[in-house]
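Asker: Provided below are the primary sequence and the corresponding predicted coordinates.
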Amino acid sequence: MTVDVILPCLNEEAALAWVLERMPGGFRPIVVDNGSTDRSPQIAAELGAEVVREPVRGFGSACHAGLLAASAEVVCFMDADASLDPGQLSRVTAPVVDGSSDLVLGRRVPSEAGAWPAHARLGNAVLAGSLRRHTGAPLHDLGPMRAARREALLALGLADRRFGYPLEMVLRAAAAGWRIGEVEVDYLPRKGRSKVTGTLRGTLTAISDMRRVMAEVRAG
């Protein structure tokens, strides 16, 4: 089975080659360029990835554009900053492919000190705890490496186009009765500066977006 791997991308030229060159056989990369001003789209194309242009800025915009462009039955999402090893994608896809889970997230395990800044790790833990209480989903991390079936994801009607997109996916999947699982994956020091975890402001923006989405989904 071929699996499409959606890689939202904004100025990741320092990391893309490492990510794409480690993509396992059977996994087809779709790099969604979200307005890069560096050579990210050119590097992706040179290394054989499908390149999708999404002019509307936003993490959710890039993720959803990749989902629409994908054609495989099973799709994965992962960051393009080399903080996650594509060689471990099969860990999250296997339970979806064999039918034991409907949505699987990679629980990040830092590979070394400093790979996951304390402010970002704390914010993630608070949100994951809230998610467990409100949905019962056995998650400890809103990990960016995740897998599910494409048509089922589209049927969820995900609407957020900012940093709340990953959370909305889990909330709506839980509400729909999906079997949600978690597996451990290595979390590596990213190449370049993160738009989210690299700054306190970025982390707070992401948390704000996710809290808004949680309130909207619960109210709806």
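Answerer: Thanks, I have it. Residues are numbered from 1 along each chain as shown.
Asker: CA atoms for contacts and neighbours, from now on please.
Answerer: Noted.
Asker: list the helices and strands the helix or strand that contains Val104 packs on?
Answerer: In the assignment (DSSP states H and E), Val104 maps to strand 103-110. With contacts taken as 3 or more CA pairs under 8 Å, 6 or more residues apart in numbering; DSSP states H and E, strand 103-110 sits against helix 89-97, strand 146-149, strand 180-187.
Asker: try this one side by side with the last:
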Amino acid sequence: MIDVVLPCLNEARALPWVLTRMPAGFRPLVVDNGSTDGSARVAAEHGARVVDAPVRGFGAACHAGLLAATAATVCVLDADASLDPAELPRLVAALDALEAAGGRPGLVLGRRRPAGRGAWPPHARAGNAVLARTLNRRAGTRLRDLGPMRAARRAALAGLDVRDRRFGYPLETVLRAAADGWAITEIDVAYRPRTGESKVTGTLGGTVRAVRDMRRVLAEAAS
């Protein structure tokens, strides 16, 4: 069994598609981060385990999901239907191969490839590219995306002791993993237009907040 952490804030419209696309052997943990649209109820009705994360923030939701997970392998996936859960087995297979080849903990990220008009607005793509280049210079990685679809081992992730509880959480995870000598790679995944109102990549304000949080993490790592 593999646990799938799904940070969730008002994704009632998207959750049915996401949860019905979950592959066999992958157990969804919907981390409700203060939703007011009935997301928790919808998740439970579709067989997901609901985890409450009352402290608002993407990183806070990811951390709560990681603490609630019990499987040896954990995936993280946005709950907005922009990424297809059916692609998760490919990430886990890549993780298995990466660790078998290198003998080190592994982290596999999904490199987003837009599939549909409006899936990834230019401002969000540009911000992501700048951050990825900065990360690569700092950490010695060769990533082109800081995508939200990921796979790793639960115990190793918990051992990284990631502290950020906002949008800097994904970046700090990669920074700490690279510093600890993990093998890190990415594989292409389709990136669809999200269902419902966008809170980050679909809005200029959301992108600015995410970039600001990630720059803060980079600055703290360099100090």
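Answerer: Good, I have the coordinates. What you are looking at is a predicted structure, and each value in this text was computed from that prediction instead of being measured.
Asker: now what about the TM-score between them?
Answerer: Here the TM-score for the pair of chains, by TM-score structural alignment, normalised by the length of structure 1, is 0.97; 218 aligned residues with a CA RMSD of 0.9 Å.
Asker: picking that back up, which residues of structure 2 does the strand holding Val104 of structure 1 align to?
Answerer: Mapping strand 103-110 of structure 1 onto structure 2 (TM-score structural alignment) gives residues 107-114.
Asker: quick check: buried residues in that stretch?
Answerer: 107-112, 114 (16 or more other CA atoms under 10 Å).
Asker: could you dump those to a markdown table with distance to Arg166 of structure 2?
Answerer: Listed next are these as a markdown table, based on distance: CA to CA, whole Å:
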| residue | distance to Arg166 of structure 2 |
| --- | --- |
| Leu107 | 20 |
| Val108 | 21 |
| Leu109 | 19 |
| Gly110 | 20 |
| Arg111 | 21 |
| Arg112 | 21 |
| Pro114 | 25 |
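Asker: quick one, what contacts the most centrally placed residue in structure 1?
Answerer: For structure 1, Pro144 is the residue whose C-alpha lies nearest the centre (CA atoms, centre = their mean; 3.1 Å). When contacts are counted by CA atoms under 8 Å, 6 or more residues apart in numbering, Pro144 of structure 1 is found next to 77-79, 105-106, 166.
Asker: aligned partner of it in structure 2?
Answerer: By TM-score structural alignment, Pro144 of structure 1 lines up with Pro148.
Asker: which of the helices or strands spans that match?
Answerer: Counting by DSSP H and E, Pro148 of structure 2 is found in no helix or strand.
Asker: Gly106 of structure 2 versus that one, what's the distance?
Answerer: From Pro148 of structure 2 across to Gly106 of structure 2, the span is 16 Å (CA to CA, to the nearest Å).
Asker: Ala152 of structure 2 now?
Answerer: 6 Å.
Asker: can you check Ala115 of structure 2 too?
Answerer: Ala115 of structure 2 sits 27 Å away from Gly106 of structure 2 when distances are taken as CA to CA.
Asker: show me where structure 1 has its helices.
Answerer: 13-21, 40-46, 59-69, 89-97, 118-135, 150-155, 165-175, 200-219 (DSSP state H).
Asker: who wins for proximity to Glu184 of structure 1 among the ones you listed?
Answerer: helix 89-97 (8.0 Å; CA to CA).
Asker: ok, Gly159 of structure 2 - how many residues close by?
Answerer: 10 (other CA atoms under 10 Å).
Asker: show me what it aligns to in structure 1.
Answerer: Match for Gly159 of structure 2 (TM-score structural alignment): Ala155.
Asker: residues touching Pro166 of structure 1, list them.
Answerer: Going by CA under 8 Å, 6+ apart, Pro166 of structure 1 touches 60, 142, 144.
Asker: my error: substitute Val183 of structure 1 in the last question.
Answerer: 91-92, 104-107.
Asker: swap in Thr173 of structure 2?
Answerer: With CA under 8 Å, 6+ apart, Thr173 of structure 2 has these contacts: 157, 160, 162.
Asker: ok, back up a step: looking at Ala115 and Gly106 of structure 2 now, which is surrounded by more residues?
Answerer: Using other CA under 10 Å, the more surrounded residue of Ala115 of structure 2 and Gly106 is Gly106, with 25 against 15.
Asker: run a quick neighbour tally on the closest residue to that one other than its chain neighbours.
Answerer: In this structure, Gly106 of structure 2 finds its nearest non-sequential neighbour in Ala183, 4.7 Å apart by CA to CA, 6 or more residues apart in numbering. Ala183 of structure 2 has 19 neighbouring residues, counting by other CA under 10 Å.
Asker: what's stretch 168-181 of structure 2 aligned against in structure 1?
Answerer: Aligned using TM-score structural alignment, stretch 168-181 of structure 2 spans residues 164-177 in structure 1.
Asker: alignment lookup: Phe26 of structure 2 to structure 1.
Answerer: So, by TM-score structural alignment, Phe26 of structure 2 is matched to Phe27.
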